[in-house]
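> From the sequence below, what's the structure:
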Amino acid sequence: MLADPVDIARALGLPPGAEPAREALGDAPGAPERWSGGGRAVIVRRPLGAEAAQNHAAVFEALANAGFPHVPRLLGFSGLATIEEEVPGLTALQVEPPPGAAAAAIAALAAWHALPLREGLGWERSPDELLPECPPPLYRLGFAAPEREAAAPGFAAAREALLATPFGFAHRAATAASVLLAPGRAWLVHFAAAGFGPQLFDVAAFLLTSGLDAPARRVLAMEYARLRGLDPAATADLVDLAGIVWGVDELLWLPRRQVEALGDDAALAALHLAALRVERGMREPAGDSPAAGAIRRALWG
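Here you go, the predicted structure:
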């Protein structure tokens, strides 16, 4: 149980002594919970680990205080657990994105990145420290020495290019699992990792894990650029490049996430689906970056 039932009853507006019903939304430790009563329902989240839970709560409160419209309404706290309104959205790991939902998610990320907030993790670190290791340990993904050596210059060029992209307030885990979608609408959730980071990684993470094909990813990356006042074509190339760098790092962390999700079949299936989409998306060009082309030729021919 992530929260005190008394706090939940208060958030639901139940009379004293009323007991809300609890439903775990997963079998892994720390999975969100749905509490209901009086014809209403709320979602409770408390990530595992004190730092993650504190960061999630602090970022959520900062977003609420800023009036950010692209998250569920924060109704209160129970210890470090957040109590949020239930919204009528599902992730792209559960359903095909409904009409207008992917564009709404991109608009939500663009609005997040424009927030003048200095909250969350990583603000003491430099952009160079926040980018993944270069070259990445590709041997852990099964690439042979000649492939790794051929890809190394491309990853070095990618690092230089990405260091010049926007860094600032970022979600830092904006995969499809963290974006709830409905027709023409999107809500960002899960703020345990939020803070200072490379903002194009958020865009790449959502686009790759949502199962969109390369042309659709490019269109949405260009829309993000327009919303941020950036060059559309150049930004789409950089989002494609960021997708390779982020995607490799995401696949390197996959075994740990699978261990953390043991016992939760739905969570494991979602991780597997996201990983398949990431691997497929990294192979399919959605831009014309020379560094991305060099990496693709070296690793996938």
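> C-alpha from now on. contacts and neighbour counts both.
OK.
> tell me what the helix of greatest length in the chain is packed against?
What stands out as the longest helix in the chain, according to DSSP state H, is helix 232-260. Applying 3 or more CA pairs under 8 Å, 6 or more residues apart in numbering; DSSP states H and E, one finds that helix 232-260 makes contact with helix 145-163, helix 199-209, helix 214-228, helix 265-283, helix 290-300.
> okay, those helices, which one's buried deepest?
helix 199-209 (a mean of 27; mean count of other CA atoms under 10 Å).
> roughly how far is that helix from the heart of the chain?
7 Å (CA atoms, centre = their mean, to the nearest Å).
> got the contact list for it?
92-93, 106, 109, 113, 165-176, 179, 217, 221, 238-240, 242-243, 246-247, 274-275, 277-278, 281-282 (CA atoms under 8 Å, 6 or more residues apart in numbering).
> Remind me which helix or strand the residue positioned nearest the centre of the chain belongs to.
Centroid-nearest residue in the chain: A174, 1.3 Å away (criterion: CA atoms, centre = their mean). Under DSSP states H and E, no helix or strand contains A174.
> Check the gap between it and W300 for me.
A174 is 26 Å from W300, where distance means CA to CA, to the nearest Å.
> P88 too?
Taking CA to CA, one finds P88 at 40 Å from W300.
> next up, for comparison:
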Amino acid sequence: MLAEPADVLRALGLPPAAPYTVEPLGEAAGSPERWLAGDRSAIVRCPPTEEAARNHQAVFEALAQAGFAAMPRLLGFSGLAAIEEDVPGASALQVVPPPGALEAAVTALAALHALPVREGLDWEKAPADLLAGAPLPLFRLGFAAHEREAAAAPLEAARAELLASPFGFAHRAATAANVRLAPGRAWWVDFSAAGFGPQLFDLAALLLTSGLEAPARRVLAMGYARVRALDPDRTADLADLAGIWWGIDELLGLPRRQVAALGDDAALAALNLAAVRIERGIREPAGAHPAAAAIRRALWG
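Take a look at the predicted model:
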């Protein structure tokens, strides 16, 4: 168990002797648990490393104090574990998003990015520290030398554009796996990686892993821009460009995450589904940025 029973029962407003059951929500280390006691329930979340667990706690508290509503309520702590409200809904990796849910998720993401929160990881770093300047190791994804050479210049142009895009507080793992969706509503979860970062990577992560076609991704990106009072067309173009960079980076890190998920069939299936969606999505233009078009010509013809 991730938490002390007395701590969870106290968070649920129940006496220490109240009966309860614990339902693991995955088999890999750090998978959350659902605790059930009578008609009450809570999610206990404790990421597998101490740094991630402490970061999740600190960010969760900061967001609660800032009044961010699109996340579960924080009910309490038990050591390094956070005890959270058990919100309804499922992720877009589990179900087709219900009506209005992805719009709510994008609106909530825009609100998250606009918060005056300075909590989490990497605030001591500059944007250039977070987007590596060295050539991406595209050979690991099977691209031939002539494809990598043709992509080098547009990738460097993309990096320059992305370094000028909005940086600030970001979820930094804003995939479809980390947002719970219900009709017209969304709740963001798991802030273990949150901190300073490129905010359009969050938007790209959500749009690509939710399995949307390119036109729908563009519509949602423009909606994000309107909430933040940004130029809708330019923001949608930049989000599409960000998706290529973010998607390549995610695919490069996929083997390591697959190894970490061994033994957890559900987690491994979710990773593989997300990877298929990312690979398909980054090939399909959802914007008209010239650097994005040049990268796609170089890598996919």
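> where does the TM-score land?
Put the two chains on top of each other and the TM-score (TM-score structural alignment, normalised by the length of structure 1) is 0.99; 301 aligned residues with a CA RMSD of 0.8 Å.
> now the angle from the longest helix of structure 1 to helix 214-228?
110 degrees (axes from the mean of the first three to the mean of the last three CA atoms, to 10 degrees).
> Flag every buried residue along helix 232-260 of structure 1.
For helix 232-260 of structure 1, burial by neighbour count (16 or more other CA atoms under 10 Å) applies to 232-233, 235-252, 254, 258.
> Ok, which of the helices and strands packed on helix 232-260 of structure 1 comes nearest S36 of structure 1?
With CA to CA, the closest approach to S36 of structure 1 among these belongs to helix 265-283: 22.0 Å.
> Mean per-residue distance, the closest one versus structure 2.
Compared with structure 2 after fitting, helix 265-283 of structure 1 deviates on average by 0.2 Å (mean CA distance after the TM-score superposition for structure 1).
> Report all helices and strands that that helix contacts.
Using 3+ CA pairs under 8 Å, 6+ apart, helix 265-283 of structure 1 is in contact with helix 199-209, helix 232-260, helix 290-300.
> what would those look like in JSON lines with distance to P153 of structure 1?
Shown next, in JSON lines, are those (distance: least, CA to CA, whole Å):
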{"stretch": "helix 199-209", "distance to P153 of structure 1": "20"}
{"stretch": "helix 232-260", "distance to P153 of structure 1": "13"}
{"stretch": "helix 290-300", "distance to P153 of structure 1": "8"}
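> among these, which is nearest E51 of structure 1?
From these, taking CA to CA, the stretch that ends up closest is helix 232-260, at 16.7 Å.
> just to revisit the earlier point, among the helices and strands packed on helix 265-283 of structure 1, which is nearest P136 of structure 1?
helix 232-260 (7.5 Å).
> Would you check the distance separating the closest one from the middle of the chain?
Per CA atoms, centre = their mean, the centroid offset for helix 232-260 of structure 1 relative to its chain is 11 Å.
> for stretch 292-301 of structure 1, same thing?
25 Å.
> What are the buried residues along stretch 17-31 of structure 1?
Neighbour-count burial for stretch 17-31 of structure 1 [16+ other CA under 10 Å]: E19, P20, R22, A24, L25, G26, A28, P29, G30, A31.
> Pick out the most distant pair among these.
So, the buried residues of stretch 17-31 of structure 1 by CA to CA: farthest apart are E19 and A28, at 24.2 Å.
> tell me the contacts of the spatially closest residue to P88 of structure 1 that is not a sequence neighbour?
What sits nearest to P88 of structure 1 in space, not counting adjacent residues and going by CA to CA, 6 or more residues apart in numbering, is A182, at 6.7 Å. Residues in contact with A182 of structure 1 (CA under 8 Å, 6+ apart) are P88, G89, L90, P97, P98, A101.
> if I look at A182 of structure 1, how far off is P32 of structure 1?
20 Å.
> just L207 of structure 1 next, same as before
24 Å.
> cool, and R118 of structure 1?
26 Å.
> Please identify which of these two sits among more neighbours.
Taking neighbours as other CA atoms under 10 Å, R118 of structure 1 and P32 compare with P32 leading, 22 against 15.
> The more buried one is in contact with L48, isn't it?
No - in this structure, P32 of structure 1 is not within contact of L48 by CA atoms under 8 Å, at 10.6 Å.
> OK, contacts around G76 of structure 2?
D7, V8, A11, A82, I83, E84.
> D237 of structure 1 too?
By CA under 8 Å, 6+ apart, the neighbours of D237 of structure 1 are A286, G287, D288, S289.
> Spatially nearest residue to L262 of structure 2, not counting backbone neighbours?
Per CA to CA, 6+ apart, closest to L262 of structure 2 is L268, 6.8 Å.
> Likewise for A152 of structure 1?
P135 (5.6 Å).
> V248 of structure 1 versus the one you found, what's the distance?
10 Å.
> G229 of structure 1 now?
Taking CA to CA, one finds G229 of structure 1 at 28 Å from V248 of structure 1.
> again, but for E133 of structure 1
10 Å.
> Surely A236 of structure 2 is in contact with A221?
Yes - using CA under 8 Å, A236 of structure 2 makes contact with A221 at a distance of 5.1 Å.
> from the chain's centre, how far out does stretch 261-277 of structure 1 sit?
15 Å.
> Actually, stretch 125-133 of structure 2.
Using CA atoms, centre = their mean, the offset of stretch 125-133 of structure 2 from its chain centre is 19 Å.
> do the same with stretch 6-18 of structure 1
That offset, for stretch 6-18 of structure 1, works out to 32 Å (CA atoms, centre = their mean).
> which parts of that stretch are buried?
For stretch 6-18 of structure 1, by 16+ other CA under 10 Å, it's V6, I8, A9, A11, L12, L14.
> The fifth one -> structure 2?
When you say that, I think you mean L12 of structure 1. Aligned counterpart of L12 of structure 1 in structure 2: L12 (TM-score structural alignment).
> and the residue nearest to that match when sequence neighbours are not counted, how many neighbours?
Excluding its sequence neighbours, the residue lying closest to L12 of structure 2 (CA to CA, 6+ apart) is R40, at 6.9 Å. For R40 of structure 2, the count of nearby residues is 14 (other CA under 10 Å).
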